[in-house]
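Engineer: Everything below, folded, please.
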Amino acid sequence: MTADHAPVRGEATGGLFSGTHAPATVSFAAVMFLTGFAALAVVPTLPSAAQDLDGVSLYPLVAGCFVAASLLGGVLGGHWADRAGAHRPLAAGMVLAVVTLLVSAASTSIWHLAAGRFLDGLAGGMVAVSVNAAIGQAYPDRLRPRVLALMSACWVVPSLVGPPLAGLVTEWWSWRAVFFGLAGITVLPAVAVAVVLRGPSWGVVPAPSGEGAPRPALVVATAVSLGAALGQYGVSGWDLRHLLCTAGALVLVTAFASRLLPPGTWRAERGLPATVLLRGLGSGVFFTLEAYVPLLLITERDAPPVVIGLAFTGAAVAWAGSSWVQGRLLERSPRHRLVAAGAIVQAAAVVLAIAGTLPATPAYTAASAMVVAAVGMGMFAPSLTVLSLTHSPPGRQGHASSAMQTTQNLGQIAVLGFSSALFNVFLGGGAADAVGYGAAFGLLLAPCVLAALLAARARSV
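Structural biologist: Okay, here's the model as predicted:
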């Protein structure tokens, strides 16, 4: 067997837990589990931390800077992976994750906490992109849908137990204990990743001559990340300061975002550009529903907390179950058709959310929208990741993964921002809150329909 056909690159015959792939599979699973646990568990602690640090007015920035920083982390991690192999940014991201949890735990001001969350987002972006790039480098085509389904499943338990457990620790002890505890349990997989991925088989795979990935300057990625952070802050209010931040965000993102993406992304050109664009559309719809449905249930439907908790739990299980089905039972189905099906399922979820704004419908109608949307994402996201790796030549998986991470974050910011703006316009005009929610949800039908129509352009050859 020649070097071009080494087992780690694509012709291995074993399964995910065979001798060839077992160390990487176990390491990746542990990384995704604890990364998901850390990302989800800290969410219930942030309001308490902001209140304790006398920074409630800056809570939108604390909550949004994680997403903005993960955009920058994805770009840095992806290009680092292409230059030096996925093992280095993955190990560095895990080490940084431990450090940032300690920074947040020791916060003495709201800006200190915001800095910790920004660094945590940087680490999270590096880890997420590096794992996808490593999967492209470590597994053959036939195993990629299965390992991606396993990665999605590794988020189920954190989604089930992370937020309520963190809430209990915060209530009974301290929000700082949550951050310190997460730092402690993340040390072991950080060390394991650094050890397992040191082997020579994880070296970088050079890009073919003339096909080197463009490497945007650090200032470009920083500008887009800053624009994303400004956008998150800007849509939280309507005074002059917030409007100026929103305008600055639009300028920065418009000027620099395209440099981080494959040429033709905004035109949905066939192949990787369309695949990258689709990731942003789907993620924007799902995470906007995840933000507004709980708010609707609390403010308009007087739903008990258990209903909201069950909605998050159901969504986590539905996402993992749908991902397992597409990776196991539908692994021979054309990926672009699964993407189109996922977009249609998301549209059905949006319709449920709109129906949930009506007083005549039960509260669980809106709650079920999160679960149905998660079913769509379980089909949508892994299929797009497989397509992105298929469209990427050797040595370019990191570039493709970073582009996917970039549009995922931009999609979340843009779709949520437009929905928030529309919601506030209706409320400012004197409309009932339910009408504002209905308008914000109705806007989500546009990216759903667009994704279903463009799915064929992501088809693999």
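Engineer: Only C-alpha atoms from now on, for both contacts and neighbour counts.
Structural biologist: Fine.
Engineer: Distance from the one helix or strand residue 290 maps to to the middle of the chain?
Structural biologist: Per DSSP states H and E: residue 290 is located in helix 272-299. Relative to the centre of its chain, helix 272-299 is centred 10 Å away, using CA atoms, centre = their mean, to the nearest Å.
Engineer: Check which helices and strands that helix sits against.
Structural biologist: Secondary-structure packing of helix 272-299 (3 or more CA pairs under 8 Å, 6 or more residues apart in numbering; DSSP states H and E): helix 335-355, helix 363-390, helix 397-428, helix 433-442, helix 445-454.
Engineer: Just give the closest residue to the most centrally placed residue in the chain, not the sequence neighbours.
Structural biologist: What sits nearest the mean C-alpha location of the chain, by CA atoms, centre = their mean, is residue 408, with 6.2 Å. Excluding the flanking residues, the one nearest residue 408 by CA to CA, 6 or more residues apart in numbering is residue 280, at 4.3 Å.
Engineer: Out of the helices and strands packed on helix 272-299, which one sits most buried?
Structural biologist: The highest mean neighbour count among the helices and strands packed on helix 272-299, using mean count of other CA atoms under 10 Å, belongs to helix 363-390: a mean of 26.
Engineer: now for it, which elements pack on it?
Structural biologist: Using 3+ CA pairs under 8 Å, 6+ apart, the elements in contact with helix 363-390 are helix 144-153, helix 272-299, helix 305-328, helix 335-355, helix 397-428.
Engineer: How far off centre is it?
Structural biologist: 12 Å.
Engineer: quick check: angle from it to helix 397-428?
Structural biologist: Using axes from the mean of the first three to the mean of the last three CA atoms, to 10 degrees, the inter-axis angle of helix 363-390 relative to helix 397-428 is 150 degrees.
Engineer: can you map out the helices along the stretch 51-200 of the chain?
Structural biologist: Along the stretch 51-200 of the chain, the segments classed as helices by DSSP state H, counting those that start in this stretch run 59-84, 87-105, 110-138, 144-153, 156-172, 175-196.
Engineer: Hmm, residue 121 and residue 73 touching each other?
Structural biologist: Yes: using CA atoms under 8 Å, residue 73 is in contact with residue 121, at 7.1 Å.
Engineer: measure stretch 255-266 end to end?
Structural biologist: Its start and end residues considered, stretch 255-266 measures 13 Å (CA to CA, to the nearest Å).
Engineer: Return the distance of it from the chain's centre.
Structural biologist: Chain-centre distance of stretch 255-266: 19 Å, with CA atoms, centre = their mean.
Engineer: To check against the first, give me the structure of this:
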Amino acid sequence: MVGPLAAGTLVEVAHWRWVFLIVALFSSVALIGLLRTVRHIPRPAEAHPTAAIGRRGWWAVVAAAALLVLHIGSGQPMPHAAIWPTIGVVALIAVAVRLLPRGTLRGAAGAPRLIGLRGILGAAVAATDVYIPLYLQAEQGVRPAVAGFLVAVGAIGWLIGAIAQGRLESRADPRTLLRYAFILALVGPIGATAVIAGSAPIWLIAVSSIATGAGMGIAYPVVTSTTLQLSPPDQHGFYSSSLQAAESMATSAFLAATGLMLTTLSTNSYTLTYALIVTLAVLAVLLGWRAVDLPRPSPRSGQ
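Structural biologist: Next up is the predicted model:
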């Protein structure tokens, strides 16, 4: 909730490198705590590693390598900036076919569509938030702390949305909740684009961030719970982890692509980049509009 504001304040009072040092420190502490916790969890007698789990672990390593190629390649001079990201995207798609449930990449009915939806929505919202502070500082001369605050207020909307979803869950149709949630999530990219295009005041970013946060607070629990309802009970772990994997891969790939646009386009780079972000958000809305009323998916993995 305070991450963007804290990062902006650190940039002002210290240096931007401190942000990454602190992230590394807290991540290390979290990892140590996780490993110690997992070590004390008793394993059921019937639990044992399977070949499928082992293969997915190796495919996950390959996916991480593909994302690394994507991000490093996007920062290289042309023509390498076009060649290496293309290789990374192709490799990532090939890996996603093996890591995610069958039909995820083509939006097949049921849980696979919801998993793909989570990836698209997460990528659009993450890209919206990532570049706004950069634009405000580089193009508008806004202080880093203020730029971070305008994005951080979105957490207020997320909190409101999560509370509303919890109260409405037992009475509202999931399809209705998702439709309202995705329309709200679309407000953020549209508001940011309007500000960048010069047709709206800067404060609109804060308002649109709150609206998008509210949409995310509603959408995430609904997508997760509905995915589990539509997935085979004995594969709940696979489907729930696929939600996170799809979002991580989609977000990383989309950030690499939009980052490449910002660095290579000579004019209107922010406007064109946010036009692409809005396009992805609209795709999420269209997919979310019909994502719940779907038949049960096949339990098998692969595309």
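Engineer: about what we covered before: neighbour-wise, which of residue 73 and residue 121 of the first structure wins?
Structural biologist: Neighbour count, other CA atoms under 10 Å: between residue 73 of the first structure and residue 121, residue 73 has more, with 32 against 27.
Engineer: For that one, which residues are in contact?
Structural biologist: 121-126 (CA atoms under 8 Å, 6 or more residues apart in numbering).
Engineer: In those residues, which residue is surrounded by the most others?
Structural biologist: Highest neighbour count within the contacts of residue 73 of the first structure, by other CA under 10 Å: residue 126, with 34 neighbours.
Engineer: if I look at it, how far off is residue 373 of the first structure?
Structural biologist: 26 Å.
Engineer: what number of residues lie near residue 10 of the second structure?
Structural biologist: The burial count assigned to residue 10 of the second structure is 17, neighbours taken as other CA under 10 Å.
Engineer: brain fart, residue 165 of the second structure
Structural biologist: Residue 165 of the second structure has 24 nearby residues by other CA under 10 Å.
Engineer: re earlier: which of the helices and strands packed on helix 272-299 of the first structure sits closest to residue 195 of the first structure?
Structural biologist: Proximity to residue 195 of the first structure (CA to CA) singles out helix 397-428 among those, at 20.8 Å.
Engineer: Quick one: list the elements packing against that closest one.
Structural biologist: Here helix 397-428 of the first structure is seen to pack against helix 59-84, helix 110-138, helix 218-234, helix 272-299, helix 363-390, helix 433-442 when contacts are counted using 3+ CA pairs under 8 Å, 6+ apart.
Engineer: just checking, what packs against the last one?
Structural biologist: What that stands for is helix 433-442 of the first structure. helix 272-299, helix 335-355, helix 397-428.
Engineer: Turn those helices into a markdown table, including distance to residue 27 of the first structure.
Structural biologist: Formatted as a markdown table, these follow (distance: least, CA to CA, whole Å):
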| stretch | distance to residue 27 of the first structure |
| --- | --- |
| helix 272-299 | 26 |
| helix 335-355 | 27 |
| helix 397-428 | 19 |
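Engineer: Among the ones you listed, which comes closest to residue 190 of the first structure?
Structural biologist: Nearest of these to residue 190 of the first structure, taken as CA to CA: helix 397-428 at 20.1 Å.
Engineer: chain center to that closest one, what's the gap?
Structural biologist: Remark: helix 397-428 of the first structure is offset 11 Å from the chain centroid, using CA atoms, centre = their mean.
Engineer: Repeat that for stretch 2-18 of the second structure.
Structural biologist: For stretch 2-18 of the second structure, the distance to the chain centre is 22 Å (CA atoms, centre = their mean).
Engineer: Also stretch 131-142 of the second structure?
Structural biologist: From the chain centre to the centre of stretch 131-142 of the second structure is a distance of 22 Å (CA atoms, centre = their mean).
Engineer: which residues in the first structure does that stretch align to?
Structural biologist: Matched against the first structure by TM-score structural alignment, stretch 131-142 of the second structure falls on residues 292-303.
Engineer: which other residues reach that stretch?
Structural biologist: 304, 308, 353, 357, 359, 363, 366-367, 369-370, 433-434, 437.
Engineer: Residue 340 of the first structure versus the residue nearest to residue 422 of the first structure when sequence neighbours are not counted, what's the distance?
Structural biologist: In space, and not counting its chain neighbours, residue 422 of the first structure is closest to residue 440: 6.0 Å by CA to CA, 6+ apart. Counting by CA to CA, the gap from residue 440 of the first structure to residue 340 of the first structure is 23 Å.
Engineer: Need the helices and strands packed on helix 272-299 of the first structure in a markdown table (columns: distance to residue 37 of the first structure).
Structural biologist: A markdown table is the format used below for these (distance: least, CA to CA, whole Å):
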| stretch | distance to residue 37 of the first structure |
| --- | --- |
| helix 335-355 | 25 |
| helix 363-390 | 18 |
| helix 397-428 | 19 |
| helix 433-442 | 28 |
| helix 445-454 | 29 |
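Engineer: which one of those lies closest to residue 275 of the first structure?
Structural biologist: Closest to residue 275 of the first structure of these is helix 363-390 (CA to CA; 6.2 Å).
Engineer: show me the contacts for the counterpart of residue 74 of the second structure in the first structure.
Structural biologist: Under the alignment (TM-score structural alignment), residue 74 of the second structure pairs with residue 235 in the first structure. Residue 235 of the first structure sits next to 242-243, 246, 417, 420-421 when contact means CA under 8 Å, 6+ apart.
Engineer: one step back: figure out which of the helices of the stretch 51-200 of the first structure is closest to residue 316 of the first structure.
Structural biologist: Residue 316 of the first structure sits nearest to helix 156-172 of all the helices of the stretch 51-200 of the first structure, at 5.4 Å, using CA to CA.
Engineer: which outside residues touch the closest one?
Structural biologist: Here helix 156-172 of the first structure makes contact (CA under 8 Å, 6+ apart) with 33-34, 36-38, 40-45, 48, 175-178, 312-313, 316-317, 320.
Engineer: List only those of the residues you listed flagged as buried.
Structural biologist: By neighbour count, with 16 or more other CA atoms under 10 Å, the contacts of helix 156-172 of the first structure hold 33-34, 36-38, 40-42, 44-45, 48, 175-178, 312-313, 316-317, 320 as buried.
Engineer: before we move on, back to that, what's the residue nearest to the centre of the first structure aligned with over in the second structure?
Structural biologist: In the second structure, the residue matched to residue 408 of the first structure (TM-score structural alignment) is residue 247.
Engineer: Would you confirm that its match contacts residue 126?
Structural biologist: No: between residue 247 of the second structure and residue 126 there is no contact, the gap being 10.0 Å when judged by CA under 8 Å.
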